[in-house]
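need a structure here:
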Amino acid sequence: MRKMFLLLVSATMLVQAAFSQSAPPVWKEAQSGGYKYRFIPGDPMQARFYTLSNGLTVILSVNKKDPRIQTLIGVRAGSNSDPATHTGLAHYLEHLLFKGTSKFGSLDWAKEKPLLDNIEKLYDTYNRTTDEAKRKAIYRQIDSVSGVAATFAIANEYDKMMTNMGAQGTNAHTWVEETVYQEDIPSTAVDKFLAVQAERFRDPQFRIFHTELEAVYEEKNRGLDNDGRKMYETSLTALFPTHNYGQQSTIGTIEHLKNPSLIEIRKFYNKYYVPNNMAIIFAGDFDPDYVIRKVDAAFSYMKPKPVTEYTGPKEHPITQPIVKEVFGPDAENISLAFRMPGATDTRNTVLLNVVAYVLSNGKAGLLDLNLNQQQKLLRASISLYPWKDYSVFSLNGRAKQDQSLDDVKDLLLSQLTALRNGDFDESLIKAIVNNIKLDEIQGLESNETRANSLMDAFIKHRGQNWNYDVGMIDAMSKVTKKDITDFANKFLTNNYVLLYKRKGEDKDIAKVDKPPITPVAVNRDAQSDFLKKVAAMPETPVQPLWLDFQKDIQKGKAGPAELLYVQNKDNSLFRLHYRFDMGNFSDRQLGMALEYLKLAGTDKFTSEDISKQFYQIACNFSVNVENEETTVTLSGLQENFDKAVALFDHLLTQCKADEKVLTGLKNRMLKSRADNKLNKASILRGLRSYATYGAKNPFNLQLSNEELNALTAEGLVQQLHDLSNIRHSVIYYGPATMASVSGDVARLHKQPAAFKDAKPAAAFTRTVNTGNKVLFADYDMVQAEVNWVRNTDGYDASRTAVVDLYNNYFGYGMGSIVFQTIRESKALAYSTYAFYASPVKKDDKYSMLAYVGSQADKINEAIVGMNELLTTLPESDKAFETARSSMRKGIETERITQDGIVFNYLGALKLGLNSDIRKSVYERAGQLKFSDLQQLHQTEVSGKPYTYCIVASEKRLAADDLKKYGDVQKLSLEEIFGY
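Presented below is the predicted three-dimensional model:
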């Protein structure tokens, strides 16, 4: 897959099923536009389910909010369906479905085809050959013929077509039971989209295979550095000793990755990519009668075939804990994983869903209240994988300081004991149902959420149980406490896999060794006749809509605070924000104070009481402390607005000092800090900040451990009690009138007669790059992560259009110059990008950022490859026009709505703007020429000194290699993190 998909279903996500004690809604049939469809009365998505004459499932859900459509094309076949002798095959195929057909992706199909046929035969011979010398000789032939074949190929032509029509989010994923291809398209691009997709699945050609194979190798090796991925695979192997859930990983075994077979991939495609095993889903702004007619016409060529689904063996019950260990450099943690009834078992799936919420719902679950709120460990959570044959349910925990993983295990097990004994209030079930109703309302606003829910239903049960899904909330409301305890006593006992993630060297790592690859041609300016035909298809342009800050936002007062108001005319939800123009730069202990607030009690309520009350009224509060802003957000049902605002204000103004609570928070904070030092992504972020600002930078602007330990509960409480006295604005989005909001906030939110100003913020000056430099951090991993950092000139609003177009052309996305060159042509990295980063405030500067994540043994090639692009900007007229078209269509179909209007306005103010800058960007983009991008590149990017930020293992890099790129400075973790 292009992006590894390992879905961790949170406690707030619905499992698609229903409770058998409640009769589900009844399917109905209707006809419109000459096509019959099925639907469920009362379905909030108003989804139409069509089955075309060839068996293709089409599911449509109309949402007129934005002039865009989220599309998904799904196949009910994933790694479960891989042949046992060729695991990873479904994933390989997913990658290859982006390579084109005989009609697109090829300069001359007649000349290319015999070369591709020869490559397929060579791979088959390679697959069956065991002698290493002969294998190397065969691979040299593959590399040679592939290089010739590539001269007739047009790399990324699929991406170019999608980008040109204004598509966004081009991607796909493969998982155990599915392969899904996704696009977010303008509502005017339906005909173009269907023309491309119909051709894409008609006769895919597996061109430029060996460089794509290299990308899969990289993906596998990146997984070897990912302790979470290793935990996931180890737990499945133990839970499913015979079922493919545990026996066949999505990405495949190393042995099978080294021996791919294009013949077997083609067999897989022919077997599973048939209409009666596929679904097309649209969610967004469209006419369903028009779309179904067009889908039918486009895909009528597909012929149905019998499909034998994988039916896994029934696993023997687990009767006692199975203990496994995983080693790696990341922080230690523990998991208890249970094998549960599958998603097609509607009765037990509803019960599992309720059980998951009772254990953890973010506020009032057993783990939330008894473990997290009481700080008995660092963090406890759950995860859920609802598959067809079995579901996997796990409890996960991290230890605080001076606590063993076995201590964490005992704490997690204690909550299962409480669940089995019924040690929870039955009123929690009603609160769960009310909060799920809230989630459902919020989910309806997102086309992506709609489409993914419908696709889940198709993958699990071909959508046949959508009536159960629609009836889910009603079914859950009928679950009793006894149902829950009976379920827990049956399924949540000693039947688990106990998985320890320990810090230490993984001695079983065997990375995929990759044969040498000669870079292939990408024919960047070439265009197939098919692309030209699609580009010429008519479409009704969408008129862009600009924000008018004077009309779209109402301004007033809520007490002494400024009130910025946008009305919600769609539903009954509200969001209320208190926005402070201060953050970490003004007060390093502010974040700690607000973390303490989440754990604090008052003279009337314990912290647990407050969490329960928020959950009971289906409302929530959250706090986001950034560098220069702090935002407190209250959200939920408008009918409970007064209760939510009053409850939070009571907490803020009446929270009391409790040194025991603070001691627990300090313990957890210190452990989190230690864990951050074990995380390679955090280390790389720290290096980037160091490169951008120097030794004293925003990333390490932290309280030292000594300063942290010196904090007192009384001091934090005084700071919290004073918070509302500091100048802040109030932002409201909801159904109430401005007058009522103004009065209600003034009445419920305690404020002074006159505000105090916030403390001045610490200032950071960006470094001046005077020469090449290397910042290095040692980390035990197979991969190497490299960032290029260079600070440039100050902000200039008039440059926004050229900067945005430069980024679209050069280094954003899969159709960009950087991606095509580094990954598609040279196979040097799985992930890569480069962009000219704009500041968020008017007195700041731009910076150039680039990234490559590669194998440590390819780091020199990868750095050279990126440096060549940073030195010389390749020119492609076609790529330039595609980037410009995509940029303009993206703006045309972008709709900034809800409280996003206010935050866009506040962002504009920070840049010194008083209007929607997108208008000038849109107009200017149509006038830009490639020479404008070339000038930016020559002036700010090419031939300039950079700071290289490198995270890699010293054991895998030669020190002399790093010196080639500049003066090397190895940073300690304390220098990076500030503690």
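
contacts and neighbour counts: CA atoms only from here.
Noted.

host element of residue 950?
Using DSSP states H and E, residue 950 maps to strand 947-952.

Please enumerate residues in contact with the very next helix or strand once past that strand?
Per DSSP H and E, the first helix or strand lying C-terminal to strand 947-952 is helix 959-963. Helix 959-963 is contacted by residues 774, 860, 968 when judged by Cα atoms under 8 Å, 6 or more residues apart in numbering.

before we move on, the earlier item: looking just at contacts, which helices and strands does the strand holding residue 950 meet?
Packing partners of strand 947-952 (3 or more Cα pairs under 8 Å, 6 or more residues apart in numbering; DSSP states H and E): helix 680-693, strand 773-778, strand 783-794.

from the middle of its chain, how far away would that strand be?
Distance of strand 947-952 from its chain centroid, counting by Cα atoms, centre = their mean, to the nearest Å, is 25 Å.

angle of that strand against helix 680-693?
Angle between the axes of strand 947-952 and helix 680-693 is 160 degrees (criterion: axes from the mean of the first three to the mean of the last three Cα atoms, to 10 degrees).

Determine the angle, from 0 to 180 degrees, between strand 947-952 and strand 773-778.
20 degrees.

quick check: angle from strand 947-952 to strand 783-794?
Using the same axes, to 10 degrees: strand 947-952 against strand 783-794 is 160 degrees.

To compare against the first, here's the next sequence to fold:
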Amino acid sequence: MKFKHLIISCWLSFAGVAVMAQSQFEWKTATANGYPYKYVTGDPTHSRFYTLKNGLTVILSATPKQPRIQTFIAVKAGSKTDPATNTGLAHYLEHMMFKGTDKFGTLDWAKEKPLLDKIDGLYEQYNSTKDEAKRNEIYKQIDQTSGEAAKYAIANEYDKAMAAMGAQGSNAFTSFEQTVYTEDIPSSSVDKFLTLQAERFRKPVLRIFHTELEAVYEEKNRGLDNDSRKVFETMFAALFPNNNYGKQTTIGTIEHLKNPSLKKIRDYYNSYYVPNNMGIIMSGDFNPDVMIKKVDQYFSYMVRKPVPAYTFGAEQPITSPVKRDVYGPTPENLTVAFRFPGASTRDAQMLSLVSDILTNGKAGLFDLDLVKKQKLLSAGAFSYVLKDYSALVLQGNPVKGQTLDDVRGLMLDEITKLKKGEFADDLIPSIVNNYKKTVIQQNEEYGSRANNLMDAFTSGVDWKTNVSTVSELSKITKAQIVAFANKYLNDNNYVIVYKHQGEDKDLVKVDKPTITPVSVNREAQSPFLKLVNGMPANAVQPVWLDYNRDIQRAKAGQLDVLSVQNKDNSLFRLFYRYDMGSWNNKLLPVAAQYLQFLGTDKMSAEDFSKAFYKLAASFNLTANTEITTVSINGLQENFGKAVTLYEDLIANCKPDAKALEGLKVRLKKARENAKLNKTAIMQGLLSYAQYGAQNPFNNVLSNEELDAIKAEDLVALLHSLATYKHTVVYYGPQTATALAASLTPLHKTPAQFTEYPTAKQFNRVASDKNKVLFANFDMVQAEINWIRNETSYDAAKTPTVELYNNYFGGGMSSIVFQTIRESKALAYSTYATYAEPAKKDDNSVFVAYVGTQADKFNEAIKGMNELLNDLPESEKALSVARDNIRKSLETDRVTQDGIIFNYLAAKRRGLDFDQRKTTYDSLNKLNYADVKAFHNNEVKDKPYTYCVVASEKRLTDDDLKKYGELTKLNLNQVFGY
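Just a heads-up that it's a prediction; the model follows:
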């Protein structure tokens, strides 16, 4: 896969609560344009399910809201079906499916093929040779021959083709029993898309293999640095010892990674990439009668074949807790998992409802008893449903002073309550209400529709089950839930994984092989790609926002109301937006968190959570650095009740000293945990690099200030919130005028607003010399960011910035990705971007990134620096970048409340128009000379601050000092506490 493989969904839809035949939800058949299809009556997505003559499943869900289509090409095969001797193979193949065929991705197939055949044979020799010296000699031959073969290869030609179409999100992922290829394309490019995909799956060529193999090594090492992944794999190994869910991992073992077999990969492709084991899922702007004929024409060449059956030994019952320990640098936590039957069973389908009774974000047992009462730092339950087996997974993080066994006891106590039926009688109806809202939300987006259809296809869940969920949920009784819980959840039948904070002494990384950079033939283009690019596409006219036309305005008392009317459904979203944040008052973020634990004289905090959930509504208060936002959303029919609930809470909440002490304990633990998070550490380094020792990242309360906070002060701040000027943003069924009339009596404001507290100012430091900021973290990889403060914001530069970013560092067809990853195999993930600021008075920032193995640190920096100081010229790549931006803009539709937030973002930059139009109108006037001049002025030969997070055991000071003045920061300096 490209950037995402293991899919761990912490919330699954209620796919399949027990379904009895219902007249309103039935499978029916119909025929249109000569193609028979099935559909489910009452399906709001109006999805059609076709099976072509060769067995290929095609699922189409048309929705014309945006001129784009989300596509998935899904194979019902993944790591579960990897050979035991070649684990990680499905994932390897997924990577290689981006490399082309004998028609594209090659300059001269006749000359390339003998070299690729030789590489095949060399790998077989390499894998069967045990003597390390002989293996090294064979690998040298592989490297040399690969370099020769690469002279005839065109790297990333697939990515270039998709980018030129205006595709977004080109990617793929592999999990246990699915490998899925995803693209979001303009509907006008569908013929180009189908032409390329049909060719892609015809007979993939495994070219540029050893550099892609190194990318997989990088990914494996990133996984070794990911404690969450280690916990998940350990849990599954204990839960499913007889099934490949537990016996194998998606990435594969280090031994198998180091001994790949191209022959085995082709065997896998030939066994599982067959039409009767594949599905094409599309949702978006198209006519299904026309689309099915196109798909059939392009994919009818595929030939049906028997698919190898997957067999496994039945798991034995767990009769006593199976305990496992995982070590790593991140914070300690606990995971408990119970085993359940597979996806097609009624009991597995009931599991989703049970997980929502435990955790739904508002009124579940975990939500109310463990989170709301602050007994744990965080806690949740989710179902993981697979074909052969499923699992109920409980996860908890301790507060300071708790042991992991304390966490276990608290979570299992909630399971006991579930088994006794100690949850509210109205919880199931509330879940039904919320699921109704979720269905509406998901059906609004073509991407969500396609994703749900794809998941159902690969997991083998009947789509009728999804469609009838709301109806069937309402029939489940509390007694049935209790009986179900008692059947499967007892005191001994679970796996428990203790994640300890500490050194993983069993950690073994994949060492880097010696790889000679290969040619990427950046300017080359195969005849096939020329054919695809030359295919006609329907013209699509861009649609720009007119803020005066597209936004309704009104007054609610003294407040400005900005509104877009929802004419599609009954959902509303309401926001109160304040132009102040933590820079104005460092207490604001704490007060925002405190509110969720408060009640009034008449209602407790738990009562408010239950009341909101019962209404299928929610609210949230967030305080960022410069903007504080209240958001309330739900069904319009409950608008008045939801707003009244929030207004009652914010106006009448009472100080709660116990809740504040609990919050302080949680905040301190969260702070400790942040220091064990390499991503947070890197964010701190980047802020330090831009602003110096006192910066926005560490502009937080000190521990002493945190201890000194009084409940009365936080509550006073919450009570005063409405006295500050704010803007009302609304998306919903009402007009702006009607909304203002209904909101005014509910949302009280003073006759005169209070002035905002003066905001703290942060000044960027001059980027006048090379510096290195280093923070130590126990990890296999090294994370490197280049950063420099650029000139002040200039709207006139935006079109050039957009083209430069797309060409140079933004995506898999960019110069940076092709060079650093494809040619030199120096990183799994790499990019570079010139980031314009959010407000007109601020500066732009240039950032480049490489995540690499520590032993490739110097090579990686050298590779990026060469690009920063000498921009490669490629008219083909520039044309692809220009086409991608133009076609993306033509099909980009800013809708719903996105219109208002687009306006507010433009306003912060001092603009009163849709800047996308300026970019679009300027694109054809920009050429390589403009991009080169921009690069030379802003990037070339400039001093940078290198922000490095890595293990000091793997990098020396001498390594770091090569690149600038070294400052090794401790975590107190980074975090400010």
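
Counting neighbours, which of the contacts of helix 959-963 of the first structure comes out on top?
residue 774 (23 neighbours; other Cα atoms under 10 Å).

What is the equivalent residue in the second structure for that residue?
The alignment partner of residue 774 of the first structure in the second structure, by TM-score structural alignment, is residue 772.

which ones are touching its match?
945, 946, 947, 948, 960, 961, 963, 964, 965, 966, 967 are the contacts of residue 772 of the second structure under Cα under 8 Å, 6+ apart.

Kindly reformat those residues as JSON lines and extend each row with distance to residue 254 of the second structure.
Converted to JSON lines, those look like this (distance: Cα to Cα, whole Å):
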{"residue": "945", "distance to residue 254 of the second structure": "35"}
{"residue": "946", "distance to residue 254 of the second structure": "31"}
{"residue": "947", "distance to residue 254 of the second structure": "30"}
{"residue": "948", "distance to residue 254 of the second structure": "26"}
{"residue": "960", "distance to residue 254 of the second structure": "29"}
{"residue": "961", "distance to residue 254 of the second structure": "33"}
{"residue": "963", "distance to residue 254 of the second structure": "33"}
{"residue": "964", "distance to residue 254 of the second structure": "36"}
{"residue": "965", "distance to residue 254 of the second structure": "37"}
{"residue": "966", "distance to residue 254 of the second structure": "35"}
{"residue": "967", "distance to residue 254 of the second structure": "35"}
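
which of those residues count as buried?
Among these, those scoring as buried are 945, 946, 947, 948, 960, 963, 964, 966 (criterion: 16 or more other Cα atoms under 10 Å).

Help me confirm that the last one is found in a strand?
Looking back up the chat, that one is residue 966 of the second structure. Yes - counting by DSSP: H, G, I helix; E, B strand; the rest coil, one finds residue 966 of the second structure located in a strand.

now for it: what does it line up with in the first structure?
Aligned partner of residue 966 of the second structure by TM-score structural alignment: residue 968.

same deal with the third one?
In the first structure, residue 947 of the second structure lines up with residue 949, judged by TM-score structural alignment.

now its match: how far from residue 971 of the first structure?
Residue 949 of the first structure is 10 Å from residue 971 of the first structure, where distance means Cα to Cα, to the nearest Å.

Equivalent analysis for residue 120 of the first structure, please.
To residue 971 of the first structure, residue 120 of the first structure is 48 Å away according to Cα to Cα.

quick one, which of the two is more surrounded?
For the pair residue 120 of the first structure and residue 971, the greater number of neighbours falls to residue 120 (19 against 14), based on other Cα under 10 Å.

on contacts alone, who are the packing partners of the particular helix or strand that has the more buried one in it?
Using DSSP H and E, residue 120 of the first structure maps to helix 109-128. Packing contacts for helix 109-128 of the first structure, counted by 3+ Cα pairs under 8 Å, 6+ apart, involve helix 132-150, helix 262-272.

now with 6 Å?
helix 132-150 (3 or more Cα pairs under 6 Å, 6 or more residues apart in numbering; DSSP states H and E).

how about the helix it packs on: buried residues?
135, 138, 139, 140, 141, 142, 143, 145, 146, 147, 149, 150.

Check stretch 332-346 of the second structure too.
By 16+ other Cα under 10 Å, the buried positions in stretch 332-346 of the second structure come out as 332-345.

One more: stretch 787-798 of the second structure?
787, 788, 789, 790, 793, 798.

Excluding its own residues, what touches that stretch? List them.
767, 840, 842, 843, 844, 845, 846, 847, 944, 945 (Cα atoms under 6 Å, 6 or more residues apart in numbering).

Repeat that for stretch 224-235 of the second structure.
residue 779.

Show me which of the buried ones among the contacts of residue 772 of the second structure is closest to residue 319 of the second structure.
Using Cα to Cα, residue 948 comes nearest to residue 319 of the second structure of these, at 47.6 Å.

wait, isn't the closest one in contact with residue 782?
No - with contact defined as Cα atoms under 6 Å, residue 948 of the second structure does not count as touching residue 782 (7.0 Å).
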